[in-house]
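Visitor: Predicted structure and sequence below. I'll ask about it afterward.
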Amino acid sequence: MSTDTEKVARIAANKRRYDELKAAGDHAPAALPAPTPRGLPLPPGPLVREDIPAGWYHTLRLKAGEGLRLALMDAPAAVSLICWNAHDTSERLNYADTVKIQWTAKLQKGRVIFSDMGRVMLSLIEDTSAAHDALMGGSTAASNRARYGAKADTERLRNTRDNFILAAGKLGLDRRDIPPALTFFAPVRTDDAGKLAWGPDTRQAGDFVDLRAEMDLIVALSNCPHPLDPRPDYAAGIVEAIRFQAPPIAFDDLCRTATPEAARGFENLAR
């Protein structure tokens, strides 16, 4: 069995190797902007709004060029997301590639979300928090039991995995079609020992993230507390999901130009 010293040494060696690979190519991203100011209005045009209460889920379809704002209404919450290509659901969100291809687990304005076919599904065009989880995913029945004890069963506390099973069934899909989820408004980081940890929590009502669909999508959302959320109660605020028409894409669109890898993802999409 590895000792703690050996684990620390292995982590350090892996980080050195990562830095060497990153430096070997042209992987330096364009400077990404500061977080979006809270209160930024949505673009003019028709809006479709849906409130997602604590513990519940929502499904929707987005056409390429449409936007989706996920907004914290009255309290901090964590919103898990999965999605599929609306025309071929075998193509789905891949958060491992989203992290690997962009050389970072930090999702923020200017980043993109990749499918398992190397194509861009969503772009983060606005973001007030830059505090999102691209490493762990959402809650399960087991994580709820570990976090809340017997109350998880006696009070039937809902979890993201079961929500996505229900959402998939509603969409004519099943368990095998469910990919690992990204979770917005969940400040998950890795600590010095390489373990997943809850980072500084600056979330507040009024935070939002705006996503632009780069292909026609089917989206499922779940509003359940994150497994690492340190709050003692099963607490989550209402999340509003707002569909809108995203602004036209500029020639120098940040999401399309921030990294060579993102540019290739859009080239794959165009083909």
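Guide: It's in.
Visitor: From now on I want contacts and neighbour counts done on CA atoms only, so please keep to that.
Guide: Noted.
Visitor: So for the helix or strand hosting N268, what gets flagged as buried?
Guide: Assignment of secondary structure by DSSP states H and E places N268 within helix 260-270. Of all the residues in helix 260-270, those buried under the rule 16 or more other C-alpha atoms under 10 Å are 260-266.
Visitor: Mind giving me the packing neighbours of that helix?
Guide: Applying 3 or more C-alpha pairs under 8 Å, 6 or more residues apart in numbering; DSSP states H and E, one finds that helix 260-270 contacts helix 95-102, strand 120-127, helix 254-257.
Visitor: cutoff 6 Å now
Guide: Here helix 260-270 touches helix 254-257, going by 3 or more C-alpha pairs under 6 Å, 6 or more residues apart in numbering; DSSP states H and E.
Visitor: Give me the most central residue, this protein.
Guide: Nearest to the mean C-alpha position of the chain, by C-alpha atoms, centre = their mean, lies L182 at 3.2 Å.
Visitor: Going by residue numbers, what spans are strands in this structure?
Guide: Per DSSP state E, the chain carries strands over the ranges 48-52, 57-62, 66-72, 79-85, 88-92, 112-114, 120-127, 182-184, 188-190, 196-198, 208-213, 217-223, 239-245.
Visitor: Return the set of buried residues in stretch 217-230.
Guide: Using 16+ other C-alpha under 10 Å as the test for burial, stretch 217-230 gives 217-229.
Visitor: want to throw those into TSV with distance to R175?
Guide: Shown next, in TSV, are those (distance: C-alpha to C-alpha, whole Å):
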residue	distance to R175
L217	18
I218	16
V219	15
A220	13
L221	15
S222	15
N223	19
C224	19
P225	21
H226	21
P227	21
L228	24
D229	26
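Visitor: got another, please set it beside the one above:
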Amino acid sequence: MQMNKPALFTDVLPGAAHWSMKVPKGHVLRFKDLEGGANLSLLMYNPDNLLERYNAPDTLKGQHTFKLTNGNCLYSDMGRVFASIVRDDTAWIDSVAGVANKEKVTAKWGARDYQSDRNQWKQNGYDSLLVEVAKYGLGKRDLAANLNLFSKVFTKDSGDICYQEEHSKAGDIIELRFEMDTLVVMTTCPHPMNPARLYPFKPVELSLLEAAPLSQEDACLNSRPENERGFENNRRYLVQHGSYTV
């Protein structure tokens, strides 16, 4: 997506870190893989009703896809569109593999703790997300299936699920345009299927930009008939909450 205006802010999320922010409707979050091989695990919630959150099964089955990429929408469990994928240099976003827990990370890369290793400790995606959602009064029961930006998981003809090494390259960008106010929770801990010998500390740059107005020719709106209904659900929701703008 081409942006004429400068970013409202830019920051870098180091490897093995976690963060969250409320993204207003009509804005784009741009994620950049700075070194190649990054992974950013992401969850979404409605900040005005935290019971509404990203729903992976509805997102995939409604768009008849196993992977997500440019042109796809990201749905809540209320049938509304949290965000649209308006740019994906990697052409494949993992939607099924989840995150690693402490036991998996320890078995693969050994144990470290923050008290001894500070920022070089081997944090895991599950605990990172759990710590972050706790800031909003959420817990284990609220950790729904997540997205893994910059990572690709595919199936062989045999049915085996495989991780694609070196999927994302340095400089690759993914942009999400938010169609409603959304609480975004994220972590840069490594993908659970990453076979790297050493724990990968891979940073991701984040930028917030103002989105161009939605047009009737928008690729995400028109990629599936289901997406037209999702955007209509958004419109009705925003009308009821006094935040709909033409």
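Guide: Alright, I've got the coordinates. From a predicted model like this one, the values you see are computed outputs, not experimental measurements.
Visitor: Turn the strands of the first structure into a markdown table, columns for distance to A270 of the first structure.
Guide: Converted to a markdown table, the strands of the first structure look like this (distance: least, C-alpha to C-alpha, whole Å):
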| stretch | distance to A270 of the first structure |
| --- | --- |
| strand 48-52 | 28 |
| strand 57-62 | 18 |
| strand 66-72 | 17 |
| strand 79-85 | 14 |
| strand 88-92 | 15 |
| strand 112-114 | 14 |
| strand 120-127 | 10 |
| strand 182-184 | 24 |
| strand 188-190 | 33 |
| strand 196-198 | 36 |
| strand 208-213 | 14 |
| strand 217-223 | 16 |
| strand 239-245 | 20 |
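Visitor: what's the closest of those strands to K151 of the first structure?
Guide: Of all those, strand 217-223 sits nearest to K151 of the first structure, with 18.5 Å by C-alpha to C-alpha.
Visitor: Provide the aligned range in the second structure for that closest one.
Guide: Taken onto the second structure by TM-score structural alignment, strand 217-223 of the first structure occupies residues 182-188 there.
Visitor: what residues does that stretch touch?
Guide: When contacts are defined by C-alpha atoms under 6 Å, 6 or more residues apart in numbering, stretch 182-188 of the second structure is touched by residues 15-23, 39-47.
Visitor: which among those end up buried?
Guide: Buried among the contacts of stretch 182-188 of the second structure (16+ other C-alpha under 10 Å): 15-20, 23, 39-47.
Visitor: circling back to that earlier point, out of the strands of the first structure, nearest to D252 of the first structure?
Guide: Evaluated over the strands of the first structure, closeness to D252 of the first structure peaks at strand 120-127, with 12.9 Å, by C-alpha to C-alpha.
Visitor: between that closest one and helix 260-270, what angle do the directions make?
Guide: With axes from the mean of the first three to the mean of the last three C-alpha atoms, to 10 degrees applied, the angle from strand 120-127 of the first structure to helix 260-270 works out at 130 degrees.
Visitor: Strand 120-127 of the first structure vs the second structure, average offset?
Guide: Compared with the second structure after fitting, strand 120-127 of the first structure deviates on average by 0.7 Å (mean C-alpha distance after the TM-score superposition for the first structure).
Visitor: Outside of that strand itself, which residues are in contact with it?
Guide: 35-36, 109-114, 209-215, 265-266.
Visitor: The second structure: matching residues for that one?
Guide: Under TM-score structural alignment, the match for strand 120-127 of the first structure is residues 81-88.
Visitor: cool, stretch 66-85 of the first structure as well?
Guide: Mapping stretch 66-85 of the first structure onto the second structure (TM-score structural alignment) gives residues 27-46.
Visitor: now for that stretch, what's the gap between its first and last residues?
Guide: 15 Å (C-alpha to C-alpha, to the nearest Å).
Visitor: do stretch 172-192 of the second structure as well
Guide: Start-to-end span of stretch 172-192 of the second structure (C-alpha to C-alpha) is 21 Å.
Visitor: how far away is R30 of the second structure from R235 of the second structure?
Guide: From R30 of the second structure to R235 of the second structure the distance is 24 Å (C-alpha to C-alpha).
Visitor: quick one: I161 of the second structure from V96 of the second structure, how far?
Guide: Taking C-alpha to C-alpha, one finds I161 of the second structure at 10 Å from V96 of the second structure.
Visitor: quick one, which of those two is more surrounded?
Guide: For I161 of the second structure versus V96, the count of surrounding residues by other C-alpha atoms under 10 Å is larger for V96: 18 against 13.
Visitor: count of neighbours near the nearest residue to R69 of the first structure once chain neighbours are set aside?
Guide: Spatial nearest neighbour of R69 of the first structure, chain neighbours left out: D210 (4.4 Å); criterion: C-alpha to C-alpha, 6 or more residues apart in numbering. Counted by other C-alpha under 10 Å, the residues lying close to D210 of the first structure total 25.
Visitor: Now the alignment partner in the second structure of I242 of the first structure: closest residue in space that isn't a chain neighbour?
Guide: Using TM-score structural alignment, the equivalent of I242 of the first structure in the second structure is S207. Setting aside the residues directly before and after it, S207 of the second structure is nearest to T10 in space (C-alpha to C-alpha, 6+ apart), at 4.2 Å.
Visitor: how many neighbours does the alignment partner in the first structure of the one you found have?
Guide: Applying TM-score structural alignment, one finds that T10 of the second structure aligns to R49 in the first structure. Residues lying near R49 of the first structure (other C-alpha under 10 Å) number 13.
Visitor: ok, now D233 of the first structure?
Guide: 10.
Visitor: how about L130 of the second structure, what's its partner in the first structure?
Guide: So, by TM-score structural alignment, L130 of the second structure is matched to I165.
Visitor: Look up the closest residue to its match, ignoring the ones flanking it.
Guide: Leaving aside its chain neighbours, I165 of the first structure sits nearest to R175 (5.9 Å; criterion: C-alpha to C-alpha, 6+ apart).
Visitor: Tell me how many other residues crowd the counterpart of the one you found in the second structure.
Guide: With TM-score structural alignment as the criterion, R175 of the first structure lines up with K140 in the second structure. For K140 of the second structure, the neighbour count with other C-alpha under 10 Å is 13.
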